[in-house]
Each structure stands twice: as structure tokens, then as C-alpha cells.
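**Student:** got a predicted structure plus its sequence, pasted below:
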Amino acid sequence: MKPKLINSNNKLAFYALDNSKLDGIPMFGDAVPAGPTSPTQDYLDMDLNLHDFLVQNPEDTFCVRAIGDSMIDANIQSGDVMVVDKALEPKNNDIVLAVLDGEFTVKHIRKSEGELYLMPANNNYQPLKITSEVDFKVYGVVTFVIQKANTRTQ
């Protein structure tokens, strides 16, 4: 399934989610440990519909591809796809897609001692203090990050 591109600029590409093209993916009924190996059942218990799993508010949810390294310590790598929900109210320390002086950015939102900050997850970047002089809006809350588990090509 090729995602439908909604909008793109030099930094971000926004994609719509199309529920009609997401078939279920077979899923084991039991959780699988990520530690020592153990025998697993040799049958699949159910299908997992990724749209149902990833999307809480269909009309307000879209995907955007991350670019850059300011969130690498939050395990968001350049090229990862983020699922963003515009209907959710951001809570302290959520990862948000924000518009800052006309530019999109992805950061943790943090309120501390009555002041609001956008916090990168990389020590090479400085926190961004939100003041009345800054044109700022939270565009949505990042709910999931989709990334490849390894770097091999298909």
C-alpha cells in the first residue's frame, strides 16, 4: 500500500491513512518474550488491523515522516513515520508535532515552573522556550512511531 501524500515541504511529508487498504496482519495470540527464547504456539490466533491499532480518531489522524536527529534519544530516527493525532490534548512530556514561527518541529512539550518548552531528545540541541513573542501552536500529539527493525533492504 502506497500512502497518499497530503502535503510536503523540505522538512516534512504528511500522509493520509486509508483504512480501506489495510488488511489484517496475522498475529500470535500470546505475547512473545524479548528475552530468553521459549517455544511459541505454531498457529496464529487472530488478525491485527493496523488502522484499528494505530488510529484512535480517524478524522484527526495522519502520518508524517521525521527528518533530522533532534529526537534520537526518544528513538525517533530520520526517516521514521510518526502517527499524529490532532484531537488529543497534549500532556506534559508528550511528543508533539508543533508549528513554531511557521515551521514544523517534533519535540517533547514540557511545562516547568509556569513556563512552556519544546524539548529535543538529543543533547546536541537546546530547549526552545515558548514566549509571547513566538508564534506557536501544537498541531498534534505523536501517538506511534513506525520504523524498520533492521537496515537490510527488501
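**Tutor:** Great, that's in hand.
**Student:** from now on I want contacts and neighbour counts done on CA atoms only, so please keep to that.
**Tutor:** Noted.
**Student:** strands of the chain, residue ranges please.
**Tutor:** Assigned by DSSP state E, the chain shows strands spanning 4-8, 13-16, 25-27, 46-48, 61-65, 81-85, 95-100, 103-112, 115-119, 128-130, 136-146.
**Student:** comparison target, given below:
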Amino acid sequence: MKVTLYQPQKGKQPKITFVDTGISAGFPSPAQDFAQKKLSLDDKLIQNKEATFYARVQGVSMINAGLGDGDLLVIDRSITPQNNHIAICYLNNEFTVKRLAIQNKKITLVPENDAYEKIEITEGTELLIWGIVTYVIKKV
């Protein structure tokens, strides 16, 4: 699985209208008043703007974790990697997204699809954990 990285644009972004009453997944209530506010997804999804990047997923090795081909990832480089985090890793001159398994200073990159093999990080392997996935944005 490959990951294409890009950084959010700097400067003031236009805000999108936000209906703050919730959208019913059952029967709609015609009596509800709709309170409209302006919403910036940057304000909701990004804690550290200088350390946050977006990436688009290419492939299906993480499909069982809810990351599908074409999904947009929000990645924070300021988060300290920990066991079970989903991380963007730079391995063998390629970016990849995998779940981290960290035990007793041993790191394994774990795919979330049984068709793919785990990647054991051994001495001499150059691995850069580039950032931690904080959100996934899907197109339906």
C-alpha cells in the first residue's frame, strides 16, 4: 500500500455551513429548527497545524481498520508513536500505512488485511515513523 502525502494549505480557509442539531438516521422531525453555524474541519480535526498533513490511501492492506483505497488520512507528526497506533511509516524508500505493534523495543508493522504479511523490523532496517493517523475521511 502506498500513501501520497500533502500538507494543508496555509491561510484562511472558507468555513462550511454546519447544521448543529444532528441529522436523524430514523424518522425526520419536521418541528426541529435548524441552527446553522460555520464550521471549519481544520478546527475540529487538527490539533497541531504545523505538524499535520493529509495523505490519500492507495491500496487495501488496512481495509479491516476502516482505511480503504482513496480515503483521506489526517496525520499528526507531533504524536509520540505507541503500540496499536496506526502510523505512516517510511520503509525501504516508500511510505506505507500500518498498525504499530511495539513490544519490548521490537517493532512490527501490521496490516489489517489477511492477504498481507506483517513486516518485522530487524536491526539494520531503516524505519522512520513519519506520523500518526488521527482521522480518516471517506467519500461515500
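**Tutor:** Now that the structure is in, tell me what you want to look at. Because the structure is a prediction, the values reported are computed rather than measured.
**Student:** follow-up on the earlier one: out of the strands of the first structure, deepest packed?
**Tutor:** Most buried of those, by mean neighbour count (mean count of other C-alpha atoms under 10 Å): strand 81-85, with a mean of 24.
**Student:** that one aligns to what range in the second structure?
**Tutor:** The counterpart of strand 81-85 of the first structure in the second structure, counting by TM-score structural alignment, spans residues 72-76.
**Student:** average offset between the matching stretch and the first structure?
**Tutor:** Once the two models are superposed, stretch 72-76 of the second structure sits on average 1.0 Å from its counterpart in the first structure (mean C-alpha distance after the TM-score superposition for the first structure).
**Student:** distance of residue 5 of the first structure from residue 58 of the first structure?
**Tutor:** Between residue 5 of the first structure and residue 58 of the first structure the computed distance is 16 Å (C-alpha to C-alpha, to the nearest Å).
**Student:** quick one: map residue 113 of the second structure onto the first structure.
**Tutor:** For residue 113 of the second structure, the aligned residue in the first structure is residue 122 (criterion: TM-score structural alignment).
**Student:** that match - how many residues pack around it?
**Tutor:** Summarising burial for residue 122 of the first structure: neighbours were counted as other C-alpha atoms under 10 Å, giving 14.
**Student:** contacts only, for the residue nearest to it when sequence neighbours are not counted.
**Tutor:** Of all residues beyond its chain neighbours, the one nearest residue 122 of the first structure is residue 70 (5.2 Å), with distances taken as C-alpha to C-alpha, 6 or more residues apart in numbering. When the contact criterion is C-alpha atoms under 8 Å, 6 or more residues apart in numbering, the partners of residue 70 of the first structure are 107, 120, 121, 122, 124, 125.
**Student:** the first structure: which residue goes with residue 88 of the second structure?
**Tutor:** When the two structures are superposed using TM-score structural alignment, residue 88 of the second structure falls opposite residue 97 in the first structure.
**Student:** need the contact list for its match.
**Tutor:** The contact partners of residue 97 of the first structure, by C-alpha under 8 Å, 6+ apart, come to 84, 104, 105, 106, 107, 138, 139, 140, 141, 142.
**Student:** go on, residue 73 of the second structure?
**Tutor:** Shown here is residue 73 of the second structure, whose contacts under the criterion C-alpha under 8 Å, 6+ apart are 54, 55, 56, 57, 133, 134, 135, 136, 137.
**Student:** if we go to 6 Å?
**Tutor:** Residue 73 of the second structure makes contact with 54, 55, 135, 136, according to C-alpha atoms under 6 Å, 6 or more residues apart in numbering.
**Student:** how about residue 55 of the second structure?
**Tutor:** Residue 55 of the second structure touches 4, 5, 6, 72, 73, counting by C-alpha under 6 Å, 6+ apart.
**Student:** and the gap between the first one and residue 17 of the second structure?
**Tutor:** Translated: residue 4 of the second structure. According to C-alpha to C-alpha, residue 4 of the second structure stands 29 Å off from residue 17 of the second structure.
**Student:** same question, the second one
**Tutor:** Distance of residue 5 of the second structure to residue 17 of the second structure, given as C-alpha to C-alpha: 27 Å.
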